[in-house]
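1. Could you work out the structure for the sequence below:
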Amino acid sequence: MRWDIFCKVIDNHGDVGVCWRLACGLATQGETVRLWIDDPSALAWMAPRGFEGVTVIAWTQEAADRHADTQPAPDVLIEAFGCEPAPSVIARYAAGARRGATKRGWINLEYLSAEPYVERLHGLPSPVFRGPGDGLTKHFFYPGFTAATGGVLREPDLLACRERFDRGAWLAQQGIAWQGERLASLFCYEPAALSDLIAQLEQSASPTRLLVTAGRAAAALPPGPARRGALSISWLPHLPQTDYDRLLWACDLNFVRGEDSLVRALWAGAPFVWQIYPQDDDAHHMKLDAFLAWAQAPRSLHDFHHLWNGMGAGTLPFLDDATLASWRAAALAARARLLAQDDLLTRLRRFVAQKS
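-> Next up, the predicted model:
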């Protein structure tokens, strides 16, 4: 089938990252995918070699009108994260749907959450009453962490690749001079507690190498030399998605942000701290607490998340071996619960087949 995925960039790593993984997963299953993105610039480094079966289209009105006039209509229309697809593409899709041509589905792919409403709303219809899609029905598809939701993305061979991963060889390929010290990755916005984390790592009895991702994390890091007490810092270039996954596999502790890297941290099975995308009304506080409850986070991990996300004041829990061991156990248990469920792509294709 032909799938059109529409994405408007808010956080260009997370939004594009999720849509690109979804598009590649569909193409791997033999589907033909057009990925419409209003700002595809991040794909230049995130996916420099592209992917067979996935066509990326810079989403402009002109491009949408041209494709609507010259290209086949999609069989499945996905609006990612509440964006409204191009009207001309909707009109072409709707014309085919009204004729009953092939199988058709219109999916509103929502944000990932562990909050209770996700199970209630997942799969519900959303009738369209105006515009070029008038008379058709969308369906909500909510990613989530339980069997009653849309699940999370996972490649069929992901865990096998994880098991074969050679940390030392990968680090050497990246030019990172690893001497056996603890490794931590930093992918964040601008957490107020970052200075406290750096001070703790500098004063630790155990050496740590912090691998800092390009962009906002690097800009947020307090200025200083590459070696600061027990802390050594390596600044990374922008990494393709596949290498970012391997960065998480290589590290003993991962600081991640947004939606896509949270899921990848879960699959990595190492201790992690999530900086959730901040919202003006602090709705992200409830979302974070719902996730921590699902993850059965130990108290130290719960408290660290609250401080890292600006939900209170205090001193960050100390990252000693016992603390990280309890975090690792929680991460592995959460991963095991997800592995016992179908992945998002399997559920999505089954859902579309049932609704068509």
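2. use CA for all of it now, contacts and neighbours both
-> Will do.
3. Who are the packing partners of the host helix or strand of residue 287?
-> Here residue 287 sits within helix 283-294, counting by DSSP states H and E. Applying 3 or more Cα pairs under 8 Å, 6 or more residues apart in numbering; DSSP states H and E, one finds that helix 283-294 contacts no other helix or strand.
4. go with 10 Å
-> Packing contacts for helix 283-294, counted by 3 or more Cα pairs under 10 Å, 6 or more residues apart in numbering; DSSP states H and E, involve strand 272-275, helix 299-308.
5. Please identify the most buried of these.
-> strand 272-275 (a mean of 24; mean count of other Cα atoms under 10 Å).
6. And the contacts of that one?
-> Applying Cα atoms under 10 Å, 6 or more residues apart in numbering, the set of residues contacting strand 272-275 from outside is 184-191, 248, 251-259, 261-262, 265-266, 284, 288, 291-292, 301-302, 304-306, 308-310, 324, 327-328, 330-331.
7. I'd guess residue 209 is in a strand, am I close?
-> Yes - according to DSSP: H, G, I helix; E, B strand; the rest coil, residue 209 belongs to a strand.
8. What's the local residue count around it?
-> Residue 209: 24 surrounding residues under other Cα atoms under 10 Å.
9. list the contacts for it?
-> 176-185, 201, 226-227, 230-234, 251.
10. how about 7 Å then?
-> 181-184, 231-233 (Cα atoms under 7 Å, 6 or more residues apart in numbering).
11. Just the buried residues of those.
-> 183-184, 231-233 (16 or more other Cα atoms under 10 Å).
12. And those residues, which is closest to residue 338?
-> residue 184 (23.9 Å; Cα to Cα).
13. Doesn't the closest one lie inside a strand?
-> Yes - judged by three-state DSSP, residue 184 forms part of a strand.
14. Second input sequence below; structure requested for side-by-side comparison:
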Amino acid sequence: AWVSEHHALSSPHPKLPLVKYFFFPGFAHGTGGLLRESMLGAQRDAFLSSRAAQSTLWYRLGTQPLPDALRVSLFAYTNPALPALLAQWRDGATPVQCLVPQGPAAQQAAAWFGAPAEQVAPGTSLTQGNLTLQVIPFVRQENYDELLWA
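-> Below is the predicted model of the structure:
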């Protein structure tokens, strides 16, 4: 809530005749807004209304959406907080399908599951409690929006 109160406020330098201004991006009125591609909304709507486009995405990822699961895309580097997050999802009341591209986070997550390092290839699926972690191929930047929409 404080962002709109502080956006665009001046910050004079204490010794020099310089004035900086705070800029806070955001969706709320009184913030600096956010940049996005002009056709992104239409592309999202087209993707969400096309079973074929969604099926193509899942095929490229080598998996399928799990029914009634919260789908999460986990793109990260090795992180000391990751084990606690995975435990929270495992022990939570909601089924979670965590899609993680092969790489450092997938290796760390697989180790948390107790899986051998060779099981960190795309197509790997590991489940404990309400958490299903699925290793997916690395998604190119231009296709990442589809993953987020899905």
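15. care to give me the TM-score?
-> In this superposition the chains share a TM-score of 0.61, using TM-score structural alignment, normalised by the length of structure 2; 126 aligned residues with a Cα RMSD of 3.4 Å.
16. For residue 92 of structure 1, find the nearest of the helices and strands packed on helix 283-294 of structure 1.
-> Per Cα to Cα, nearest to residue 92 of structure 1 of those: strand 272-275, 39.9 Å.
17. so where is that closest one in structure 2?
-> Across structure 2, nothing matches strand 272-275 of structure 1 (TM-score structural alignment).
18. Mind listing what's buried along stretch 209-227 of structure 1?
-> Using 16+ other Cα under 10 Å as the test for burial, stretch 209-227 of structure 1 gives 209-213, 217-218, 221.
19. nope, stretch 186-206 of structure 1 is what I was after
-> In terms of neighbour count (16+ other Cα under 10 Å), stretch 186-206 of structure 1 has its buried residues at 186-191, 193-194, 197-198, 200-202, 204.
20. As JSON lines, these with secondary structure and distance to residue 90 of structure 1 would be great.
-> As requested, the buried residues of stretch 186-206 of structure 1 are exported to JSON lines (DSSP: H, G, I helix; E, B strand; the rest coil; distance: Cα to Cα, whole Å):
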{"residue": "186", "secondary structure": "strand", "distance to residue 90 of structure 1": "40"}
{"residue": "187", "secondary structure": "coil", "distance to residue 90 of structure 1": "36"}
{"residue": "188", "secondary structure": "coil", "distance to residue 90 of structure 1": "36"}
{"residue": "189", "secondary structure": "coil", "distance to residue 90 of structure 1": "35"}
{"residue": "190", "secondary structure": "coil", "distance to residue 90 of structure 1": "38"}
{"residue": "191", "secondary structure": "coil", "distance to residue 90 of structure 1": "40"}
{"residue": "193", "secondary structure": "coil", "distance to residue 90 of structure 1": "45"}
{"residue": "194", "secondary structure": "helix", "distance to residue 90 of structure 1": "45"}
{"residue": "197", "secondary structure": "helix", "distance to residue 90 of structure 1": "48"}
{"residue": "198", "secondary structure": "helix", "distance to residue 90 of structure 1": "50"}
{"residue": "200", "secondary structure": "helix", "distance to residue 90 of structure 1": "53"}
{"residue": "201", "secondary structure": "helix", "distance to residue 90 of structure 1": "52"}
{"residue": "202", "secondary structure": "helix", "distance to residue 90 of structure 1": "55"}
{"residue": "204", "secondary structure": "coil", "distance to residue 90 of structure 1": "57"}
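21. What strand or helix carries the nearest residue to residue 83 of structure 2 once chain neighbours are set aside?
-> Closest residue in space to residue 83 of structure 2, ignoring its immediate chain neighbours: residue 112 at 6.6 Å, by Cα to Cα, 6 or more residues apart in numbering. Here residue 112 of structure 2 sits within helix 104-113, counting by DSSP H and E.
22. re the thing from before, including distance to residue 156 of structure 1, could the buried ones among the contacts of residue 209 of structure 1 go into TSV?
-> Formatted as TSV, those follow (distance: Cα to Cα, whole Å):
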residue	distance to residue 156 of structure 1
183	27
184	27
231	37
232	36
233	34
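23. Out of these, which is nearest to residue 62 of structure 1?
-> residue 184 (44.6 Å).
24. can you tell me how far that closest one sits from residue 167 of structure 1?
-> Per Cα to Cα, to the nearest Å, residue 184 of structure 1 is found 13 Å from residue 167 of structure 1.
25. now do residue 284 of structure 1
-> Counting by Cα to Cα, the separation of residue 284 of structure 1 from residue 167 of structure 1 is 34 Å.
26. got it, and residue 215 of structure 1?
-> Residue 215 of structure 1 sits 24 Å away from residue 167 of structure 1, going by Cα to Cα.
27. One more: residue 182 of structure 1?
-> Taken as Cα to Cα, the span from residue 182 of structure 1 to residue 167 of structure 1 is 12 Å.
28. Same question for residue 54 of structure 1.
-> The gap separating residue 54 of structure 1 from residue 167 of structure 1 is 30 Å, by Cα to Cα.
29. Which of the two has more residues huddled nearby?
-> More neighbours surround residue 54 than the other of residue 54 of structure 1 and residue 167, with 21 against 15 (other Cα under 10 Å).
30. Structure 1: which residue goes with residue 37 of structure 2?
-> Residue 37 of structure 2 maps onto residue 155 in structure 1, by TM-score structural alignment.
31. Excluding sequence neighbours, find me the nearest residue to that match.
-> Sequence neighbours aside, residue 25 is the residue nearest to residue 155 of structure 1 in space, at 7.1 Å (criterion: Cα to Cα, 6+ apart).
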